[in-house]
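Undergrad: okay, predicted coordinates and the sequence, questions at the end:
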Amino acid sequence: MVCFECFGLRIRFHWLSAVTAFLLFLAFSSLGVWQFGKAKAKIEALEQSEVLASQEPVNLRELSFGGLVSDRISLQGKGVFINGHYLNDKNIFLIYKHYQDMIGYEVITPFRIREDNGVVLVSRGWITAPSPTQLVEKVTSVIGEIRLTGQIYVPESDVEVGAELGEVDWPLITKDISVTNLKDIFDGPIYPYLVRAGEDVPGVLVRYWPVINPDLGMHFSYAMQWFGMALSVLAVFFIACSGLKDRFIRWLK
């Protein structure tokens, strides 16, 4: 038991309770700092993507890929161009995509590159339709070879749709896609990331996606909650050790 006086208050506490309170304070404070760190990282990633987007587009075939973590830093939002044609009979529709309070689909059409016969998944944007049948009718085919410009999108993770897709009935309607699971469906190599079609690309739809959604308010809110809990631990510990609770109860009586 430790006892001493401070500002006219007699402080009494056990070492075990002090250590517990200190560890809780450190834990909650660390979580608050962690949330601030995540917000800072997203701001830096957004700034980097804006720099990459402002640069002249480069040939996608000239880029090297090093994995999700490094590519999110070095390639996210980078402008690229490719030459080839759409595989119009192999559309992929991602469901539950929101735009201006409406639910619709993200349309992804594979693109065959002329030079190496590789395949790139191109996100053409957002569209809405009452039913899958009408959706197919609304998505127009782009015939012939084109020069496509757009921006690379590197996801946070390569979402697994399933162990094997097996036989695919086109168009493929799903919630998420995994490039890993699609690589055996197409002839030739498949590039690891989506390319989001630019504004003037033939067949582009509503370009509804931001390159990065910082969602900073959520991180700052969580950080304030963790810091508040850390201060609450100190306040409760001080009140319990100083006898202020008993004084307040006696004052009420």
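TA: Yep, that arrived.
Undergrad: please make it C-alpha for all contacts and neighbour counts, starting now.
TA: Will do.
Undergrad: spit out the contact partners of the residue lying closest to residue 152 once chain neighbours are set aside.
TA: Once flanking residues are discounted, residue 152 sits nearest to residue 195: 4.6 Å by Cα to Cα, 6 or more residues apart in numbering. Contact partners of residue 195, counting by Cα atoms under 8 Å, 6 or more residues apart in numbering, are 120, 121, 122, 123, 150, 151, 152, 153.
Undergrad: then residue 4?
TA: 10, 11, 12.
Undergrad: in contact with the second one, which residues?
TA: For residue 11, the contact set (Cα under 8 Å, 6+ apart) comprises 2, 3, 4, 5, 241, 242, 243.
Undergrad: can you add distance to residue 22 and secondary structure and give those residues back as JSON lines?
TA: Output for the contacts of residue 11, formatted as JSON lines (distance: Cα to Cα, whole Å; DSSP: H, G, I helix; E, B strand; the rest coil):
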{"residue": "2", "distance to residue 22": "15", "secondary structure": "strand"}
{"residue": "3", "distance to residue 22": "18", "secondary structure": "strand"}
{"residue": "4", "distance to residue 22": "19", "secondary structure": "strand"}
{"residue": "5", "distance to residue 22": "20", "secondary structure": "strand"}
{"residue": "241", "distance to residue 22": "14", "secondary structure": "helix"}
{"residue": "242", "distance to residue 22": "16", "secondary structure": "helix"}
{"residue": "243", "distance to residue 22": "19", "secondary structure": "coil"}
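Undergrad: ok, second structure coming up, stack it against the first:
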Amino acid sequence: MFGFEQKEHYSCMIDLLGRAGKLTDAERLIEAMPLNPGSIGWGSLLRACRTHGNMDLAVKAANQFLQLEPSNAVPYVMLANIYAASGKWEEVATIRRLMRDRGVQKKPGFSWIEVKKQMHVFVAEDGSHPMIKEIHNYLEEMSRKMKQAGYVPDVRWALVKDDEIGHGEKEKRLVHHSEKLAVAFGLLSTSYGEPILVMKNLRICGDCHNAIKFISAIAGREITVRDTYRFHCFKDGRCSCGDYW
């Protein structure tokens, strides 16, 4: 009999191999395991495939994940995002149709931050916050500074087809992601040098992760974002996760 702790040990090894880009070794470890790696193990491999762009293995990992937890939206969304980043929109449509047919719903993404004992919640393209104009203006000015420092918006994370909206509109959507809105509000509403903490109910997007690294350096602030996987501590243009999450 193999207990929970042993499964956790195998999952840690899968994650370590995935972080190192040794996806073949991770796959071999799974195949040689005396027990099913479970959704944690397959999820670790799936995230590694996303990071390192291994489409074929990502499909295998996602399918195994789905067999174990067919009602869990995570493998559907991760696989759809991998397809979208590669421009495989027919496959994206297939995943979304499968989710509808199975009644699986993706959680709406939102971010929140507490300032002066008051909670402020943001969603993408949010226009409801009383300071939204100041937030948008701040992000526009920050975007100019970021681009001067070498930031290039990764429009793949807009997750829309090229023939639906233009490049400029994709960039605008990225600027208005919930975690960027929350970070901007936090910087505007706190004293210089004060660290801020933003929470997000989903995984931070790749473009936001890169952008907040630039923001931390330009604003001279320590910015922590806690998503569903880990704490990301951004400081001086770097993240504590080492760009792997």
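TA: Okay, I see it. Bear in mind that the values here come from a model prediction, so they are computed numbers and not experimental data.
Undergrad: quick one: TM-score?
TA: Overlay of the two chains. TM-score (TM-score structural alignment, normalised by the length of the second structure): 0.24; 104 aligned residues with a Cα RMSD of 6.2 Å.
Undergrad: about what we covered before: pull out the buried residues from the contacts of residue 11 of the first structure.
TA: Buried residues within the contacts of residue 11 of the first structure, defined by neighbour count using 16 or more other Cα atoms under 10 Å: 241, 242.
Undergrad: which pair in the contacts of residue 11 of the first structure spans the largest distance?
TA: 2 and 243 (13.9 Å; Cα to Cα).
Undergrad: picking up where we left off before, nearest to residue 53 of the first structure, of the contacts of residue 11 of the first structure?
TA: Residue 53 of the first structure lies nearest to residue 241 out of the contacts of residue 11 of the first structure, by Cα to Cα, at 57.5 Å.
Undergrad: surely that closest one is in contact with residue 17?
TA: No. Contact criterion Cα atoms under 8 Å: residue 241 of the first structure and residue 17 do not qualify, at 9.7 Å.
Undergrad: thinking again about what came up before, would CSV of the contacts of residue 195 of the first structure with secondary structure, neighbour count and distance to residue 80 of the first structure be doable?
TA: Shown next, in CSV, are these (DSSP: H, G, I helix; E, B strand; the rest coil; neighbours: other Cα atoms under 10 Å; distance: Cα to Cα, whole Å):
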residue, secondary structure, neighbour count, distance to residue 80 of the first structure
120, strand, 23, 12
121, strand, 23, 13
122, strand, 25, 12
123, strand, 27, 14
150, strand, 25, 6
151, strand, 25, 6
152, strand, 27, 7
153, strand, 24, 11
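Undergrad: mind giving me the packing neighbours of the strand or helix carrying residue 199 of the second structure?
TA: Secondary structure assignment for residue 199 of the second structure, by DSSP states H and E: strand 196-200. Other helices and strands packing on strand 196-200 of the second structure, by 3 or more Cα pairs under 8 Å, 6 or more residues apart in numbering; DSSP states H and E, are strand 110-115, helix 178-189, strand 223-226.
Undergrad: can you give me the buried ones in the shortest one?
TA: What it means is strand 223-226 of the second structure. Quick answer for strand 223-226 of the second structure (16+ other Cα under 10 Å): 223, 224, 225, 226.
Undergrad: give me the contacts around that strand.
TA: With contacts defined as Cα under 8 Å, 6+ apart, strand 223-226 of the second structure is touched by 183, 195-200, 212, 216, 231-235.
Undergrad: so which elements touch the helix or strand following it?
TA: Using DSSP H and E, the next helix or strand after strand 223-226 of the second structure towards the C-terminus is strand 231-235. Packing partners of strand 231-235 of the second structure (3+ Cα pairs under 8 Å, 6+ apart): helix 206-219, strand 223-226.
Undergrad: out of those, indicate the one that is most buried.
TA: Of those, the one with the most neighbours on average (mean count of other Cα atoms under 10 Å) is strand 223-226, at a mean of 23.
Undergrad: wait, a strand at residue 47 of the first structure?
TA: No. Secondary structure of residue 47 of the first structure (DSSP: H, G, I helix; E, B strand; the rest coil): helix, not part of a strand.
Undergrad: isn't residue 216 of the first structure up against residue 41?
TA: No. Applying Cα under 8 Å as the test, residue 216 of the first structure and residue 41 come out as separate, 10.3 Å apart.
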